[in-house]
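**Student:** only the shape, not the letters, is given here:
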């Protein structure tokens, strides 16, 4: 860390043989950034444009994909700048900003997945009450809570409760901070996860007792959400076990896992929803056909 002129910088040393593979890094990351923005934005635009996609389930999907666009926009420009620069540094305040936005959006993802599971639960288990429960007002409330609640909770300890690299240099270790960290983890990740598991268990039980049509509807609409949930939960587990608990993990392996988080997951969501959600897939095929015809 450099404290000249009262400006604090943090040196980033996660890149493996950057001088040797600088061009390769840049091409891969720039291509990934464009693919993530285009794939997520395309499905969001399809949902906005087509009126038959103006349903709660698709609105939550659009919000989830918008999360990915915001996440990559916070992360990728800095990565691309690091690749082309000789020194990989970041100011302490910019690092905290990245931490705050990324973890807030990560928490929002759990809440949005919980909102999706609730929407599917009401749709399949209480179909007659669905129009009165999933109103526009309730959808707006769920979206606001999904974004505001994690952001407000991470705003409280920002600058104190931070990632392990900053923690060693700047943070104050105390029982209160540890308890608050556990509280945030439980409130932002564990409780939504338990709620999701409860709703999908109920859906599974009711679908099993129902007719084939209900089972097919449950499979078609719930499977993509479950795949995204499992995928995202694995990355959160990695972050908690390896990063937060400072496990002895090789530098190259950490880089690969980090690339999985910032590369694989933002691309995984639009692919899953674009292929597995029947109505979105239909509009996506029409769009691709029009592009090819021109």
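**Tutor:** That came in fine, so what should we check first? All values derive from a computational prediction rather than experimental measurement.
**Student:** switch to C-alpha atoms for all contacts and neighbour counts from now on
**Tutor:** Fine.
**Student:** count the neighbours of residue 267 for me.
**Tutor:** 22 (other Cα atoms under 10 Å).
**Student:** so who does it touch?
**Tutor:** Residue 267 is in contact with 35, 36, 39, 40, counting by Cα atoms under 8 Å, 6 or more residues apart in numbering.
**Student:** over to residue 203?
**Tutor:** Applying Cα under 8 Å, 6+ apart, the residues near residue 203 are 120, 121, 124, 125, 218.
**Student:** quick one: the strands in the stretch 51-200 of the chain?
**Tutor:** 89-91 (DSSP state E, counting those that start in this stretch).
**Student:** next up, a second structure to put side by side with the first:
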């Protein structure tokens, strides 16, 4: 570890009183991880196996849940290993890979939500053109762009970070992320900082503006139509973003997505009920979900 070229390991020091609460942390984290995998997988399987749900709205939901599984895979396995290890260390290049995957997950959330906002905008504001504007070929292109852009943006960021010389080897984090790795460098990080600001401004901020604009247009159309139209339109929109922004970034993102979409989207909920229902004589027992 005399110089940056020979450094192979970084130490993660973001854990609080790990020796005292090691197994408590592990059990909580493991439970959350299992719930994330199970809940997301159930909704994805329901959408995949029901041809009736092979529509853009539900395909975007499945894509968002797949992205959640990707993000959870990037974070939880290494975190669980660290919780049971005496030393919380990671290889430098493994750290960059984890940061790359986590940033792709975060950026793809925004691009997928933008695509979902466009889907709802066309469905509600231009219903007669919906089948034309969102053909299966267009849907595939949108999904490709939703992951291609984050991969491209973050590839440049990680390459810029990997070229920096290291002079510190301790991360005050429980996982790797690009900005924290940059702070370990003793070189000039101005290019990295400018690029990070550019990506945030252009990619994240523009996606948020597009989502807000789309829903302003949707609300304007709803206000000009009947109460029944507003109810049906908002019922399909609320699970997509309003619940998302209040819950998604404040608690546990991959865990609440399947709950929000599974319980709020009537067609998905109905098929989940069928999946977990069973017959006992002449009685049929369903999971006690409330359908609104």
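**Tutor:** That came through, no problem. A quick note: this is a predicted structure, and the numbers were derived from the prediction, not measured.
**Student:** adding distance to residue 197 of structure 1, write the contacts of residue 203 of structure 1 out as TSV.
**Tutor:** Below are the contacts of residue 203 of structure 1 laid out as TSV (distance: Cα to Cα, whole Å):
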residue	distance to residue 197 of structure 1
120	12
121	11
124	15
125	15
218	14
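**Student:** mark which of those residues are part of helices, please.
**Tutor:** 120, 121, 124, 125, 218 (DSSP state H).
**Student:** what is the neighbour count of the fourth one?
**Tutor:** Here the count is done by other Cα under 10 Å, and residue 125 of structure 1 has 20 residues near it.
**Student:** that one contacts residue 206, correct?
**Tutor:** Yes. With contact defined as Cα atoms under 8 Å, residue 125 of structure 1 reaches residue 206; the gap is 6.8 Å.
**Student:** ok, of the contacts of residue 267 of structure 1, which come out buried?
**Tutor:** 36, 39, 40 (16 or more other Cα atoms under 10 Å).
**Student:** in what helix or strand does residue 41 of structure 1 lie?
**Tutor:** helix 18-49 (DSSP states H and E).
**Student:** ok, residue 52 of structure 1 to residue 46 of structure 1 distance?
**Tutor:** 10 Å (Cα to Cα, to the nearest Å).
**Student:** more neighbours, the two?
**Tutor:** residue 46 (17 against 11).
**Student:** the more buried one contacts residue 283, doesn't it?
**Tutor:** Yes. If you go by Cα under 8 Å, residue 46 of structure 1 and residue 283 touch, sitting 7.1 Å apart.
**Student:** do a quick rundown of the helices in the stretch 101-250 of structure 2.
**Tutor:** For the stretch 101-250 of structure 2, the helices defined by DSSP state H, counting those that start in this stretch cover 130-133, 136-162, 178-182, 190-199, 206-223, 227-237, 242-243.
**Student:** of those, which is nearest residue 17 of structure 2?
**Tutor:** helix 178-182 (21.1 Å; Cα to Cα).
**Student:** mind listing what's buried along that closest one?
**Tutor:** Applying 16+ other Cα under 10 Å to helix 178-182 of structure 2 flags 178, 181, 182 as buried.
**Student:** so who does residue 196 of structure 1 touch?
**Tutor:** 113, 114, 117, 118.
**Student:** do residue 284 of structure 1 as well
**Tutor:** 43, 46, 274.
**Student:** with distance to residue 158 of structure 1 added, can I get those residues in JSON lines?
**Tutor:** Output for the contacts of residue 284 of structure 1, formatted as JSON lines (distance: Cα to Cα, whole Å):
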{"residue": "43", "distance to residue 158 of structure 1": "33"}
{"residue": "46", "distance to residue 158 of structure 1": "36"}
{"residue": "274", "distance to residue 158 of structure 1": "36"}
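**Student:** among those residues, which one sits closest to residue 62 of structure 1?
**Tutor:** When the contacts of residue 284 of structure 1 are compared against residue 62 of structure 1 (criterion: Cα to Cα), the nearest one is residue 43, at 7.3 Å.
**Student:** list the contacts of that closest one.
**Tutor:** 62, 270, 274, 280, 284.
**Student:** tally of neighbours for the first one?
**Tutor:** Residues contacting residue 62 of structure 1 under the criterion other Cα under 10 Å number 23.
**Student:** what does it align to in structure 2?
**Tutor:** Applying TM-score structural alignment, one finds that residue 62 of structure 1 aligns to residue 62 in structure 2.
**Student:** for that match, which non-adjacent residue is spatially closest?
**Tutor:** Excluding its sequence neighbours, the residue lying closest to residue 62 of structure 2 (Cα to Cα, 6 or more residues apart in numbering) is residue 44, at 5.3 Å.
**Student:** check contacts around the one you found.
**Tutor:** 62, 65, 66.
**Student:** pick the one among the residues you listed closest to residue 278 of structure 2.
**Tutor:** Out of those, the member with the shortest distance to residue 278 of structure 2 (by Cα to Cα) is residue 62, at 25.3 Å.
**Student:** my guess is that closest one contacts residue 46, does it?
**Tutor:** No. Applying Cα under 8 Å, one finds residue 62 of structure 2 not in contact with residue 46, separated by 9.4 Å.
**Student:** nearest to residue 82 of structure 1 among the contacts of residue 284 of structure 1?
**Tutor:** residue 43 (30.0 Å).
**Student:** burial of the aligned partner of residue 207 of structure 1 in structure 2, as a residue count?
**Tutor:** In structure 2, the residue paired with residue 207 of structure 1 according to TM-score structural alignment is residue 222. Residue 222 of structure 2 is flanked by 20 other residues according to other Cα under 10 Å.
**Student:** do you know how far residue 222 of structure 2 is from residue 140 of structure 2?
**Tutor:** Counting by Cα to Cα, the gap from residue 222 of structure 2 to residue 140 of structure 2 is 29 Å.
**Student:** one more: residue 105 of structure 2?
**Tutor:** In terms of Cα to Cα, residue 105 of structure 2 sits 19 Å off from residue 140 of structure 2.
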